[in-house]
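Trainee: kindly generate the corresponding structure for this input.
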Amino acid sequence: MTPRRLPRSASADDLLTTLGLLTAQARQGAEEQRARVDLAEALQREMLPETLPSLPGLRTAARYAPARDGLDIGGDWYDGFVMPDGSLGFSIGDVQGHDVEAAAFMGQIRIGLRAVALAATDPGEVLGRANDLLVSVGRDLFATCTFLRFDPTTWVLESARAGHVPAVWGTADGWCEAAQDPGGLPLGIEPGEAYPVTTRRLTQGGAFVLLTDGVIEGPAVPIEAGLARVTRVVAAGTGADADVLAAEVMKAAEFTGHTDDAAVLVLCHDAAPAGPAGGAG
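Mentor: Prediction:
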């Protein structure tokens, strides 16, 4: 005798209907999130420069990688441009937040730094003016940043940083370290903030590597450990092609879990030329 199927209760039907609606809403939410991530990534890549300035004796390269999970994107940037006095300006930074708003804010900061650099060449002054500009806008976001100025006449590299992770500097003789230079608060927090400038004359060949915290920090990787890894990579790769070194440094992000987007900016330099062009040292 075949057992008779009992009719489902109304409550069971309601439950299935509710589950179906929740599934549809979840799918729609995931699609909307994916669309936001795609938009943020498109904004990010469109706002990054297509090329970086270089000159004889100075070779530059950069890399950008979105977060592996596709959710944390939009805040990191790098830039390079020729300043009015003929020196080269470089910046790298990280906007608080990971969404379309952060990507748009990143673009505003890049443009703001370039605009300020039309009237100021000192990196500390560039960051100070950019900071005051961002504070005056009244946004809730802030950004860490390092700004460099390379003088092709004196072969001097000046740098200032606003709450950003240290750069890594290595020279041809095998010496390499994280550049723990003094700095100020991130941009957009307090008006009137001062940013001290560190000056280096490039008397021998080497590489100066800027990066964002996505390269060296992750859920199980403290910044110190990630920075030590990058320092070893730069020490081993000093003297290599700038593109090769940038790619090798970016690989360090794989060890962090890659939960944040990441950017790398590499300046490979020869020794200061002898004679008047290289200055007196």
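
Trainee: contacts, neighbours, all on C-alpha from now
Mentor: Noted.

Trainee: all helices of the protein, in order?
Mentor: Under the criterion DSSP state H, helices of the chain are mapped to 10-47, 100-116, 123-137, 223-237, 242-250.

Trainee: with distance to T60 and mean neighbour count as new columns, can those helices be given to me in a markdown table?
Mentor: Conversion of the helices of the chain to a markdown table gives the following (distance: least, C-alpha to C-alpha, whole Å; neighbours: other C-alpha atoms under 10 Å):
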| stretch | distance to T60 | mean neighbour count |
| --- | --- | --- |
| helix 10-47 | 18 | 14 |
| helix 100-116 | 18 | 20 |
| helix 123-137 | 19 | 21 |
| helix 223-237 | 14 | 19 |
| helix 242-250 | 6 | 21 |
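
Trainee: sequence B follows; please return its structure for comparison with A:
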Amino acid sequence: MSRTSPADDGDELLNRLGTLTAQARAQAAVQRSRVELALALQRGMLPRDLPIAHGVRLAVRYAPAYQGLNVGGDWYDAFLMPDGRIGLSIGDVQGHNIEAAAFMGQVRVGLRALASVSSEPGELLSRTNDLLLSLGSALFATCTFLCLDPATGVLESARAGHLPCVWATADGRAGITDDEGGPPLGISRGMVYPVTRYRLTTGGVFVLLTDGVVEGPSMTLDEGLEQAVRLAGVAAVARMDADALAAAVIKGAERVGHDDDAAVLVIGHDGVQATQP
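Mentor: The predicted structure is shown next:
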């Protein structure tokens, strides 16, 4: 009976390890390419420019997930509507892959297209919800859509399963919005999305964000929202630039140890005196 020598056994083990290592590297390269493609797709669908209006200050920030496999479907958007108001949206698509990034593009484009038909946020979300269902995707998205009148500072808001907004006034008050909202987009037809009206005070801010900014392994959602409220309150009192506030809020994603995308949209208004939201 022939027996293999220890040297032969060692060579066979090294060969197997080499094969497994090569396979692992190849799989890692494929996954890395998918992540890079999803990230490029997502960034390419975000708006390059923000609308400009007298007295309105807008700023945005986006950070991909720190865990490389979790690039997905967070987005923000801001555009001029046919009636002269500014449409603003932020949202988060279920999943973390190329399909989620592509679905995010469909949601964003759908909102923009339907805004030319309806400028009422609740109806706009209802129409977008039905449109997404007609596409037959199994994905869904949470979203907040607001219409801002630059002349008056009035904000009309509707939410589809998304986080509440953070607000702050120049006299030091701050909190989160309290509205009814409706279910995420893409789950069931015929959904109704109630509209809530707010008014931005002079020097006040509204902050829209996704859960990657305020929720993670190191911080609960309530703790993260409290952190964002404190930042907004300080920024409003100090008359901090909207861009600086957006940068400060997105830094919160590092403190929560997020493993999700993170997006922030800050809205400020300097042109009208009014009461708090």
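
Trainee: TM-score for the pair, please.
Mentor: Remark: TM-score between the superposed chains equals 0.93 [TM-score structural alignment, normalised by the length of structure 2]; 269 aligned residues with a C-alpha RMSD of 1.6 Å.

Trainee: re the thing from before, turn the helices of structure 1 into JSON lines, including distance to F208 of structure 1.
Mentor: Putting those into JSON lines (distance: least, C-alpha to C-alpha, whole Å) gives the following:
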{"stretch": "helix 10-47", "distance to F208 of structure 1": "23"}
{"stretch": "helix 100-116", "distance to F208 of structure 1": "20"}
{"stretch": "helix 123-137", "distance to F208 of structure 1": "16"}
{"stretch": "helix 223-237", "distance to F208 of structure 1": "9"}
{"stretch": "helix 242-250", "distance to F208 of structure 1": "10"}
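
Trainee: looking at these, which is nearest to W175 of structure 1?
Mentor: The minimum distance between W175 of structure 1 and these falls on helix 223-237, with 6.8 Å, by C-alpha to C-alpha.

Trainee: ok, which of the helices of structure 1 comes nearest T198 of structure 1?
Mentor: With C-alpha to C-alpha, the closest approach to T198 of structure 1 among these belongs to helix 123-137: 9.2 Å.

Trainee: and P49 of structure 1? What does it align with in structure 2?
Mentor: Structural correspondence for P49 of structure 1 with respect to structure 2 (TM-score structural alignment): P47.

Trainee: separation between its match and D211 of structure 2?
Mentor: Here the distance between P47 of structure 2 and D211 of structure 2 works out to 20 Å (C-alpha to C-alpha, to the nearest Å).

Trainee: again with A247 of structure 2
Mentor: Computed as C-alpha to C-alpha, the A247 of structure 2 to D211 of structure 2 distance reads 16 Å.

Trainee: D211 of structure 2 contacts V264, doesn't it?
Mentor: No: no contact is recorded between D211 of structure 2 and V264 when judged using C-alpha atoms under 8 Å, the distance being 9.9 Å.

Trainee: who has more neighbours, the two?
Mentor: Set side by side, D211 of structure 2 and V264 show more neighbours around V264, with 26 against 22, by other C-alpha atoms under 10 Å.

Trainee: that one against T210, yeah?
Mentor: Yes: under the criterion of C-alpha under 8 Å, V264 of structure 2 is in contact with T210, at a separation of 6.8 Å.
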